[in-house]
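# Compute the structure for the input listed below.
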Amino acid sequence: MTTTKFNNDVKLIISDVDETIADLYVKAETEMLRELEKLLAEGKVLFLISGQSVKSIKWRIVDHIKPELRKGMIIGHCSGSEVWGFDEAGNLEKESYYSIYDNSMNELQKKKWREIIQQLVSEFKLDVFDTMPILEFKKKSNENPLAIMLEDRGPQITFEVVNGYDLQPDKANQLELKKPKTYSSYDLRIPILERAEKLLSKENLPITPRLAGVFAIDFTIKGVSKTTAVKNILKNEKALSQLELTNTNLVEPLYIEIWGDKFSTVRGGTDRHISEALPKSVRSITFREENPDEFLDGYNTVVWDGENHLHHGLLEFLKSR
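You can find the predicted model right below:
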């Protein structure tokens, strides 16, 4: 029997997407979508914030939610580079609530950024694939450590280093690259990230490469984080009004909750940045089996203790209420 009970008083739920609501690069399961619709029908607001693009979040989740319920949703894509809402008809608003992309880079800089991405691909002899479900990618790539999925999401470019983030010594030694050892394995992302930092710095581009998720490298605009996006929305009167939230709703920590799967301060957990935008007493639930010793000190972060984990754990949690 789980000790983590659903908070019926919650009014604003801020949730990660990948492996929290849906598996990577696939549509959310029908049962999950129906549970989300129940929350929205009860008047709870759902703020989805992810490293994925608007397009990805829409086709995997939002497009399968009843249009009349979507006005209770907002989505922060590309790690919070932009935040979008939905109108009464369930369509994406014409203007975002918040955007840092176009205000941070000119067209020449955007072009140079993409040239550096191609330089990294060439230097590291990466075999590039489009995004697809992980098992399909592993099969198509023959688990080649140098095979990656690359996606240009506009405000963010992502390398999914599925086969190369956790290399055992025998496979690592087959690569003609310097491979830093992390924990008991080798992570190909580290030399890619270090080289990217040098190239981006040389061109004085406002881009930060960083480890993300389990096996990704995200190239994001400097200053972009889930913390910044959440703080901005909680001060955005237009957004709060359209979502029918008030300052009274947001003062009491019990009225806000965070769902995610990566809160570790040691292993590159980005969901903890949502927690950092809110009072420490706001409950954050991780649906991954993480080590509490690696969580932010003093924050109310709990590990879901049900039978299932990740998106199946969240579904179990929702169905338990």
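
# Going by C-alpha atoms from here, please, whenever you check contacts or count neighbours.
Fine.

# Please report how far the most centrally placed residue in the chain lies from T4.
Central residue of the chain (Cα atoms, centre = their mean): S50, 3.0 Å from the mean position. Remark: distance between S50 and T4 (Cα to Cα, to the nearest Å) = 24 Å.

# what do you get for P206?
Counting by Cα to Cα, the separation of P206 from T4 is 41 Å.

# Was I right to think the residue nearest to the centre of the chain contacts T20?
No. Counting by Cα atoms under 8 Å, S50 does not reach T20; the two are 10.2 Å apart.

# In this protein, mark out all the helices, start to finish.
Ranges of helices in the chain, per DSSP state H, are 30-41, 54-60, 101-104, 107-123, 134-141, 169-172, 189-202, 226-234, 237-242, 247-251, 272-275, 310-319.

# Show me which positions of the longest one end up buried.
Buried residues in helix 107-123, counting neighbours by 16 or more other Cα atoms under 10 Å, are found at Q109, K110, W113, I117, L120, V121.

# Spit out the contact partners of D261.
Neighbouring residues of D261 by Cα atoms under 8 Å, 6 or more residues apart in numbering: D16, E19, T20, D271, I285, T286, F287, R288, L310.

# Near the first one, how many other residues are there?
Spelled out, it's D16. Using other Cα atoms under 10 Å, D16 has 28 neighbouring residues.

# how near is it to S99?
For D16, the distance to S99 equals 19 Å [Cα to Cα].

# next one: the fifth one
With the distance defined as Cα to Cα, I285 ends up 27 Å from S99.

# ok, these two, which is more surrounded?
Between I285 and S99, counting by other Cα under 10 Å, I285 is the more crowded of the two (22 against 18).

# Does that one touch D271 like I think?
No. Counting by Cα under 8 Å, I285 stays clear of D271, with 9.9 Å between them.

# joint contacts of those two?
G260, D261.

# Thought L92 was touching P67, still the case?
No. With contacts counted by Cα under 8 Å, P67 stays clear of L92, the gap being 10.5 Å.

# one more, for comparison:
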Amino acid sequence: MDEVEMESKANSVIKWNKNAKLIISDVDETIADLYVPAEPAMVEELSALLQEGKSLFFVTGQSIKSLQWRIVYQIPKELRKGILLGHCSGAEVWGHDNEGNLKDQPFYSVYETAMTQEQKDKWRDIIKQLVSEFQLEVYDTMPVDEFKMKTGDNPRAVMLEDRGPQITFEVVNGYDLTPEQTAQLETEIPESNGAYDLRIPIVERAQQLLDEAELPVTPRIAGVFAVDLAVKGVSKTTSVRHVLGDEKVLSSIGLTKNDVENPQHIEVWGDKFSTVRGGTDRHISEALPKSVRSVDFREENPEEFEPGYNIVVWQGKKHLHQGLLEYLKARHHS
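Below is the predicted model of the structure:
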């Protein structure tokens, strides 16, 4: 058993994997807080990894534009060739050219091949219907603290973003309701894990409307308080498997299939691996050999992880994106 696997199994302080060549990472609350740019210290660490010849593959439910202004545009252009962007939960994967510019076309796109314009328009009509039926108050995306200042604890207030291949509701105030709050909503909400979650009836109704319209779109609970409606069959697993199996994509970031066949050469970063609480980062792990180490920077219960996968919880003083930064800084002293 190798050093990384030994320390993971022992659940001790997680040491830096010096053999890593490809790092596959979630973004929200792993690299940066929601709807804000990555901190300068994080950008510095990511740039250092790229400078060392490592490749970064960001896989997120966010849009390509969000990835750019929050992370990519802060990284020196000469280093961006080592970055892949899997946005909207893997609906598309994009790379960068030798000058650090986004390529003209994605390496692959499920969105453009799976839906006609008529279907895309009908999908948007269903979103409007959901907003009306659930009497949602819609806001543009913004940092969560700013949103809470504007909306208080109103559970019907949501952020809504159309990302093209994915449309997302951020149900910031409605995912952990008390029985009293639920009664005031006059919407039937089942109890889930000891709380009442407005996302559940939204997802159920969305599924009904999408099925009636025969649209290839899947609604699902995601993140801490999100509802994602994405092209059917798309997940973080999809994009990771595509990249690892495509020599052209790998070569664009300086890797070969031989490089990624060794589990020691890959590491996963995320913050939502629980199978109980809708963790989508586990779908990255599911695309990889089970021995690949996935580091969870949220304080989750390992008993809720997919059995058999090498998912370990960061044991540092900080968590989420601050925990990742702590981990990255610690590597300089190991």
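
# Tell me how the two chains score on TM-score.
For this chain pair, the superposition-based TM-score is 0.99 by TM-score structural alignment, normalised by the length of structure 1; 321 aligned residues with a Cα RMSD of 0.9 Å.

# Between the helices of structure 1, which one is closest to N300 of structure 1.
helix 272-275 (8.7 Å; Cα to Cα).

# corresponding residues in structure 2 for the closest one?
Under TM-score structural alignment, the match for helix 272-275 of structure 1 in structure 2 covers residues 282-285.

# Show me how far the matching stretch is from its chain's centre.
10 Å (Cα atoms, centre = their mean, to the nearest Å).

# which residues are contacting it?
Residues outside stretch 282-285 of structure 2 that contact it (Cα under 8 Å, 6+ apart) are 24, 235-237, 240, 268, 272-275, 292, 294, 305-306, 309.

# Mind telling me what I221 of structure 1 corresponds to in structure 2?
Aligned by TM-score structural alignment, I221 of structure 1 pairs with V231 of structure 2.

# typo on my end, Q174 of structure 1
Q174 of structure 1 maps onto Q184 in structure 2, with residues paired by TM-score structural alignment.

# Same question for V161 of structure 1.
Using TM-score structural alignment, the partner of V161 of structure 1 in structure 2 is V171.

# wait, that match sits on A157?
Yes. At 7.1 Å, V171 of structure 2 and A157 qualify as touching, with contact defined as Cα under 8 Å.

# got the contact list for the aligned partner of S81 of structure 1 in structure 2?
Mapped onto structure 2 by TM-score structural alignment, S81 of structure 1 lines up with A91. A91 of structure 2 sits next to S109, V110, Y111, P165, V231, V234, S235, S239 when contact means Cα under 8 Å, 6+ apart.

# quick check, nearest of those residues to Y35 of structure 2?
Lowest distance from Y35 of structure 2 to these (Cα to Cα) belongs to P165, with 18.5 Å.

# The equivalent of W314 of structure 2 over in structure 1: what's it in contact with?
Matched to structure 1 by TM-score structural alignment, W314 of structure 2 sits across from W304. Neighbour list for W304 of structure 1: T2, T4, I285, T286, F287, R288, E289, G313 [criterion: Cα under 8 Å, 6+ apart].

# In strands only, show me these.
I285, T286 (DSSP state E).

# Roughly how far does T131 of structure 1 sit from L46 of structure 1?
26 Å.

# of the two, who's got more company?
Taking other Cα under 10 Å, T131 of structure 1 and L46 do not tie; L46 has more neighbours (21 against 16).

# V62 of structure 1 versus that one, what's the distance?
Relative to V62 of structure 1, L46 of structure 1 is positioned 11 Å away (Cα to Cα).

# Mind filtering the contacts of A91 of structure 2 down to those shared with structure 1?
Conservation of these in structure 1, assessed by both residues aligned by TM-score structural alignment, their matches' Cα atoms under 8 Å: retained contacts are S109, V110, Y111, P165, V231, V234, S235, S239.

# Tell me the one of those residues nearest G254 of structure 2?
For G254 of structure 2, the nearest member of these is S239. The distance, counting by Cα to Cα, is 18.0 Å.

# check contacts around the closest one.
Residues in contact with S239 of structure 2 (Cα under 8 Å, 6+ apart) are V59, G86, S89, G90, A91, E92, V93.

# try it again with 7 Å
Residues in contact with S239 of structure 2 (Cα atoms under 7 Å, 6 or more residues apart in numbering) are G86, G90, V93.

# do T158 of structure 1 as well
Contacts of T158 of structure 1 by Cα under 7 Å, 6+ apart are L150, E151, D152, A216, I217, D218, F219.

# For the nearest residue to V292 of structure 2 once chain neighbours are set aside, list the residues it contacts.
Take V292 of structure 2 and drop its neighbours on the chain: the residue closest to it by Cα to Cα, 6 or more residues apart in numbering is P263, 5.0 Å away. P263 of structure 2 is in contact with P289, S291, V292, counting by Cα under 7 Å, 6+ apart.
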